[in-house]
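# pasted the sequence and its predicted model underneath.
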Amino acid sequence: MPSELEELVGFIAHPNPKVRQLAIENLVPYSTAQSSIFKTEELLPVKHLKFLVRDDPKISEHALTILINLSGDREVLEAVATDEKFLGIVLTNIADPEEPNANLLSMLLANMAKWDGLKGIATQKQSPPATLGSDENVLNQLIDLFVKGADGSYNKKADFNYLAYLFADLAKHPEIRQYFVQKQEYDDVIPLNKIKVFTEHKSDVRRKGVASAIKNVAFDVPSHPAFLDEDGINILPYILLPIAGNEQYDEDEMLAMLPDLQLLPPDKQRDTDNHIIQTHVETLMLFTSTREGRDLMRSVNVYPIIRETHLRVDDANVQEACDRLVQVLMMDEEPDTKKTESGVEEVEEDEDEDDQIVEV
């Protein structure tokens, strides 16, 4: 015999919208406390929830909230992420400038990216809204939503911050790393150049996701020249500024630094999230994979910034990351440094996987 809660779950498919709304509203807390009630009858409640995403905005809000919370369960995640029709609905709705639940859709997409098969999104296309100014490539649309969401100029009810987590997880896949470093035909801009500017944004979620996305794309060693090229991605200022504080350096040290790192104001603060600092330092470590990367970081005096970060950030993981980077930057090298078969020295580093399943 079904429990009272299981009976309540059954009412989310009721033909009366008032009954559906009352039932689903009361079920939201149980999506984290007692998620098993949504997994009965071969996940039939999950199928109903996916359908309700297209319902009245308030019902849709609760359905999305429950799906976001349930997607930490691998079985539910698979049922949601492998449903191509449902994914199409999510992608269409999130691009609608009048969509009231666009932020929840961003969160759900970020969780769905924990399913490796979502990398297929790289080849998906859909007609973009005229106001978005994008092309048919779904990833381009999501990037443009993320950029325009930063100032609320596209959808007044959405900031799209959680798309940063989506980008971070997608960037674990080689084919999507390639996407992030290639100019797009419709606007002649490299996607990574669009998101790198948010490494000092006020949103912790946006900064953390972008930092992880940059790091994961940086695992593509052949793209490092573009990363470090002042006329390409020019990533170093966007990584170094968040980890720099208001420290005073000797004139000789300061003048050798990148122009953006010189004469920082007295009120300059380094990022308050130690995990983000660690991520940026680990990204710099990835750039030591090539002799060119090491030489550039030495020439622009990255070492003093890392030295001060090590001294002033009381976090064992940050200090360990700084130690590893300093050891590489300060070592003596001969002109004919031994290289691996791929032409670069190997640097072991883990892809950034600290972005947990989002819950509401």
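That came through, no problem.
# only C-alpha atoms for contact and neighbour calcs from this point on.
Will do.
# now do the closest residue to Asn301 other than its chain neighbours against Phe219, distance only.
For Asn301, ignoring the flanking residues on the chain, the nearest one in space by Cα to Cα, 6 or more residues apart in numbering is Met257 at 5.1 Å. Going from Met257 to Phe219 by Cα to Cα, to the nearest Å gives 25 Å.
# pull the number of nearby residues for the residue nearest to Asn301.
When neighbours are defined as other Cα atoms under 10 Å, Met257 has 19 of them.
# that one contacts Tyr303, correct?
No - judged on Cα atoms under 8 Å, Met257 makes no contact with Tyr303 at a distance of 9.7 Å.
# now do the buried residues in the one helix or strand Leu77 maps to.
Using DSSP states H and E, the element containing Leu77 is helix 74-81. Neighbour counts using 16 or more other Cα atoms under 10 Å place 76-81 of helix 74-81 among the buried residues.
# can you lay out these as TSV showing distance to Asp188?
Output for the buried residues of helix 74-81, formatted as TSV (distance: Cα to Cα, whole Å):
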residue	distance to Asp188
Val76	39
Leu77	35
Glu78	36
Ala79	37
Val80	34
Ala81	31
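# next up, a second structure to put side by side with the first:
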Amino acid sequence: MPTELEELVEFLHHGNTEIRTIAAENLVGYTTARPSLFKRNQLEPVKDLKLLVRDYAPIAKNALTMLVNLSEDQEILKNLADDGDFLEALLKKVTDANEPNADETCMLLANLAKSSNITKLLTLKREVPKALSTSPIAIDQLLDCFVAGTNKNATYDYLSYLFADLVKEDSGREYFLASRKEDKDIVPLTKLIVFTEHKSTIRRRGVANTIKNCTFSVSSHSRLLLDQTETGVGLLPYILLPLMGSEEYSDEDTEGMPDECQLLDPDKEREKQNDIICTLLDTLLLLTTARESRDHLRKVKVYPIVRELHLQVEDEDVRESCDRLVQVLMRDEEGAGKEVEVPKIQEVEEDEDDQIVEVL
């Protein structure tokens, strides 16, 4: 005999809207407490939830929340990420300027990025949402949502976690680091780096990890460090500014610093999240791989900024990250062109962008 909970799960596909609504409302908590309930009968409840995502707003919101939680399970994650029709339903929601559950949908997409199959977004063609984008490519549309979303009900912040996971793949890094003919030859990463000092911690964290994962493309380091006026990405100011507070530097220290890092306001605040600071420091460390890049970081006076950061932030992880970077920047070079060994992506400790989003 099925238990009361098992019977409640069955009501997710009931023909009566009110009954489906009640079932969805009462089952949200069990997606974390009893996830096995939703794997019955070859994932039938998950299939029901995928349909309910298309239902009217209150039911859809609860369905999305449940799928966000359930996507931690690898079997369920595969079922969701491999379903092309379901992915299109999510994309339609995110790119709809009037969708009330766009942010919940972004959270689910961020979780689906734990599946390598989600890289299909880099080439997937779909109908162009004309009020939002001019590109038929799904990832272009998502990036347009993130940068200038027109939905007053959404922040799109969780898309930054999706981007951070996409650039763990070679194809993802290639997309974010290449000029897009579909977008006036703009490099997609240049659209993201401006958010390293955004008010949203989620957005700052996701963007910081996206930037860091892009720097595993060692061949792109020169372009990342070059100013945009020199056909580069102009990355450095956006990494360095979050590391800086209102402290004053000597003329010797500031000579050579990027213009954006000089004469800061007296109320300039440093990034408050230590994990984000460590991510930015790891990015700088990755950028020291080649002798040419190390010399550039020295020239623009990265060391004084890291020195002050070490003095001002009393966090062991931050100070250890500062020490590792300083050891590379301040050491004597034993020969031109010498390179530093870069850790493989798999060896990097799991960051916040590697974690499954969960809604309690």
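Noted; the coordinates are in hand. Since this is a predicted model, take the numbers as computed values, not measurements.
# distance of Asp187 of the first structure from Ala33 of the first structure?
Between Asp187 of the first structure and Ala33 of the first structure the distance is 46 Å, computed by Cα to Cα.
# now do the helices in the stretch 101-250 of the first structure.
Using DSSP state H, counting those that start in this stretch, the helices assigned to the stretch 101-250 of the first structure run over residues 102-112, 138-149, 163-170, 174-180, 191-195, 204-217, 224-228, 236-243.
# burial check on the closest residue to Glu44 of the second structure other than its chain neighbours, number of neighbours?
Nearest residue to Glu44 of the second structure, sequence neighbours excluded (Cα to Cα, 6+ apart): Phe38, at 7.3 Å. The tally of other residues near Phe38 of the second structure (other Cα under 10 Å) stands at 25.
# what do we get in the first structure for Phe38 of the second structure?
The alignment partner of Phe38 of the second structure in the first structure, by TM-score structural alignment, is Phe38.
# average offset between the host helix or strand of Arg324 of the second structure and the first structure?
Assessed by DSSP H and E, Arg324 of the second structure sits inside helix 316-330. On superposition with the first structure, the mean distance recorded for helix 316-330 of the second structure (mean Cα distance after the TM-score superposition for the first structure) is 0.9 Å.
# which other helices and strands does that helix contact?
Packing partners of helix 316-330 of the second structure (3 or more Cα pairs under 8 Å, 6 or more residues apart in numbering; DSSP states H and E): helix 274-286, helix 291-299, helix 302-312.
# pick the most deeply packed of those helices.
The highest mean neighbour count among those, using mean count of other Cα atoms under 10 Å, belongs to helix 274-286: a mean of 22.
# quick check, distance from it to the centre of its chain.
Chain-centre distance of helix 274-286 of the second structure: 15 Å, with Cα atoms, centre = their mean, to the nearest Å.
# got it, and stretch 219-235 of the first structure?
With Cα atoms, centre = their mean as the basis, stretch 219-235 of the first structure stands 19 Å off its chain's centre.
# give the buried residues for it.
Quick answer for stretch 219-235 of the first structure (16+ other Cα under 10 Å): 219-221, 223-225, 227-228, 233-235.
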